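**Student:** below is the sequence, then the predicted model.
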Amino acid sequence: MRLLIMGPQGVGKGTQAALLSKHFDIPAISTGDIFRYNIKNGTELGKQVQAYTDKGELVPDALTNSIVKDRLAKDDAKNGWILDGYPRNVAQVHALDAMLEELGMPLDSVVALEAERSVLMQRMQKRAEQEGRADDTPEAIEKRLATYEQETAPLLDVYESRGQLVVVNGVGDVDDISARMIQQLN
């Protein structure tokens, strides 16, 4: 199974991607995790990424597309994957379409997790306190949510028109949310 998991920051994409990964025995691939790993380890990629994330900005498409394509071509992704945090805009949708065609990997479904903005703000503020993430300041959170609403939320219409969209309420017990997703995907 090849899935995208989409939704605003703080909706639980990473948590749900990990649960779906275990259920379907496929890797969960988070562009954010790849970026954070490289930042933590002081790699050249990490330095490039940090220059953007510290300002609450998204990493440029060309850099992100290259990282995603490289990751999807790895052996563990041959039988399926869950992409979390990509695509974020129309240009990335087209880039992903081209990648998947080149790799011979059709996309099966797109899961869209939804939650009210107040819930998202509370979750991200709590995450910032627990994990000490420098990119979770109130200003950066607001900027990322606004960017999601302007650039990424409209992509759901693209996937809905293709008959690939599954919308799931991202509020409630983590296992209940996961069960609802799996039921809708089956």
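**Tutor:** Arrived safely, thanks for sending.
**Student:** all contacts plus neighbour counts: C-alpha atoms, from now on.
**Tutor:** Noted.
**Student:** all strands for the chain, in order.
**Tutor:** 2-6, 28-30, 81-84, 109-114, 165-169 (DSSP state E).
**Student:** do you know which of the ones you listed lies nearest residue 177?
**Tutor:** Among the strands of the chain, the nearest to residue 177 by Cα to Cα is strand 165-169 (7.1 Å).
**Student:** how close does residue 100 sit to residue 110?
**Tutor:** Using Cα to Cα, to the nearest Å, residue 100 is found at 14 Å from residue 110.
**Student:** with residue 129 instead?
**Tutor:** 30 Å.
**Student:** which one of the two is surrounded by more residues?
**Tutor:** Using other Cα atoms under 10 Å, the more surrounded residue of residue 129 and residue 110 is residue 110, with 22 against 12.
**Student:** surely the more buried one touches residue 162?
**Tutor:** No: using Cα atoms under 8 Å as the test, residue 110 is too far from residue 162 to be in contact (10.1 Å).
**Student:** so what's the closest residue in space to residue 108 that isn't next to it in sequence up against?
**Tutor:** Closest residue to residue 108 apart from its sequence neighbours, by Cα to Cα, 6 or more residues apart in numbering: residue 2 at 5.2 Å. Neighbouring residues of residue 2 by Cα atoms under 8 Å, 6 or more residues apart in numbering: 80, 81, 82, 105, 106, 107, 108, 109.
**Student:** ok, and here's another one to check against it:
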Amino acid sequence: MRIVLLGAPGSGKGTQAAKLQEKHGAPQISTGDLLRAAVAEGTELGLKAKAAMEAGELVADDIVVGMIRERLEAPGSDSGFILDGFPRSHAQAASLDEMLTKLGRPLEKAVHLVVDNEEIMTRLLERKRADDTEATIRHRLEVFESQTRPVVNYYAAQGKLATVTGVGEIDEIFGRIEQAVGV
């Protein structure tokens, strides 16, 4: 299983990635987790990422892709992987494809969890996190539409896209994803 989970913030990517990892053994790879770990460990990529974050900038694509490459080359991802929330742009998707081809482990499926914006708003506001205000959620949804929607189209053009309704019971959605990826 070599898949990417795509979807707007609050669409359930992290929840479903964890369930897939638990049942099928392929590691869930979250760029946020990788960034935090690399910064904490003081790796070369982590130091570069930390400098960008402290300057209030986005971490450059080459740094993020480099962290994913390191994780995929480490023990434990030979049987596959579940990328959670990456790639987030067309450029990242192209870089990921190039890297995976070089590793001899091309992506099998991109699963797009589709949830309408009102449901996302409800879900995120119920989390009661300080950064989950209506204004910030609307902004994140706009960023998803402008930057990540092209990734959905990129994988659709390759014939690798599976669209899954991300509304319903967690196990019901999980079943739809398993069916979409053929496991």
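**Tutor:** Looks like it came in fine. In this text, all values refer to a predicted model and were calculated from it rather than measured experimentally.
**Student:** picking up where we left off before, residue 136 of the first structure: which of the contacts of residue 2 of the first structure is nearest?
**Tutor:** Relative to residue 136 of the first structure, and with distances defined as Cα to Cα, the nearest of the contacts of residue 2 of the first structure is residue 82, at 23.9 Å.
**Student:** separation between the closest one and residue 21 of the first structure?
**Tutor:** In terms of Cα to Cα, residue 82 of the first structure sits 7 Å off from residue 21 of the first structure.
**Student:** again, but for residue 35 of the first structure
**Tutor:** 20 Å.
**Student:** between those two, which is the more surrounded one?
**Tutor:** residue 35 (21 against 18).
**Student:** in contact with that one: list those residues for me.
**Tutor:** Taking Cα under 8 Å, 6+ apart, we find residue 35 of the first structure in contact with 45, 46, 49.
**Student:** quick one: contacts for residue 16 of the first structure?
**Tutor:** 174, 177, 178.
**Student:** repeat that for 10 Å
**Tutor:** Neighbouring residues of residue 16 of the first structure by Cα atoms under 10 Å, 6 or more residues apart in numbering: 5, 22, 28, 84, 113, 170, 174, 175, 177, 178, 179, 181.
**Student:** a markdown table please, covering those residues and showing distance to residue 155 of the first structure and neighbour count.
**Tutor:** Listed next are those as a markdown table, based on distance: Cα to Cα, whole Å; neighbours: other Cα atoms under 10 Å:
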| residue | distance to residue 155 of the first structure | neighbour count |
| --- | --- | --- |
| 5 | 12 | 25 |
| 22 | 26 | 12 |
| 28 | 20 | 23 |
| 84 | 14 | 24 |
| 113 | 13 | 21 |
| 170 | 18 | 25 |
| 174 | 25 | 13 |
| 175 | 26 | 12 |
| 177 | 22 | 18 |
| 178 | 22 | 20 |
| 179 | 24 | 15 |
| 181 | 19 | 21 |
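**Student:** what's the local residue count around residue 44 of the first structure?
**Tutor:** What residue 44 of the first structure shows, counting by other Cα under 10 Å, is a neighbour count of 11.
**Student:** tell me the contacts of the spatially closest residue to residue 136 of the first structure that is not a sequence neighbour?
**Tutor:** Among residues not flanking residue 136 of the first structure along the chain, residue 128 sits closest, at 5.4 Å (Cα to Cα, 6+ apart). Going by Cα under 10 Å, 6+ apart, residue 128 of the first structure touches 122, 134, 135, 136, 137, 138.
**Student:** mind checking which of those are buried?
**Tutor:** Using 16 or more other Cα atoms under 10 Å as the burial test, the contacts of residue 128 of the first structure include 135, 136, 137 as buried.
**Student:** could the residues you listed be laid out in JSON lines, adding distance to residue 147 of the first structure?
**Tutor:** Listed next are those as JSON lines, based on distance: Cα to Cα, whole Å:
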{"residue": "135", "distance to residue 147 of the first structure": "15"}
{"residue": "136", "distance to residue 147 of the first structure": "15"}
{"residue": "137", "distance to residue 147 of the first structure": "15"}
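**Student:** residue 13 of the first structure: which of those is nearest?
**Tutor:** residue 136 (15.9 Å).
**Student:** residue in the second structure matching the closest one?
**Tutor:** Per TM-score structural alignment, the equivalent position to residue 136 of the first structure in the second structure is residue 132.
**Student:** next one: residue 165 of the first structure
**Tutor:** Residue 165 of the first structure maps onto residue 161 in the second structure, by TM-score structural alignment.
**Student:** what sits against the nearest residue to its match once chain neighbours are set aside?
**Tutor:** Among residues not flanking residue 161 of the second structure along the chain, residue 110 sits closest, at 4.8 Å (Cα to Cα, 6+ apart). When contacts are counted by Cα under 10 Å, 6+ apart, residue 110 of the second structure touches 2-6, 82-83, 151-152, 154-156, 158-163, 180-181.
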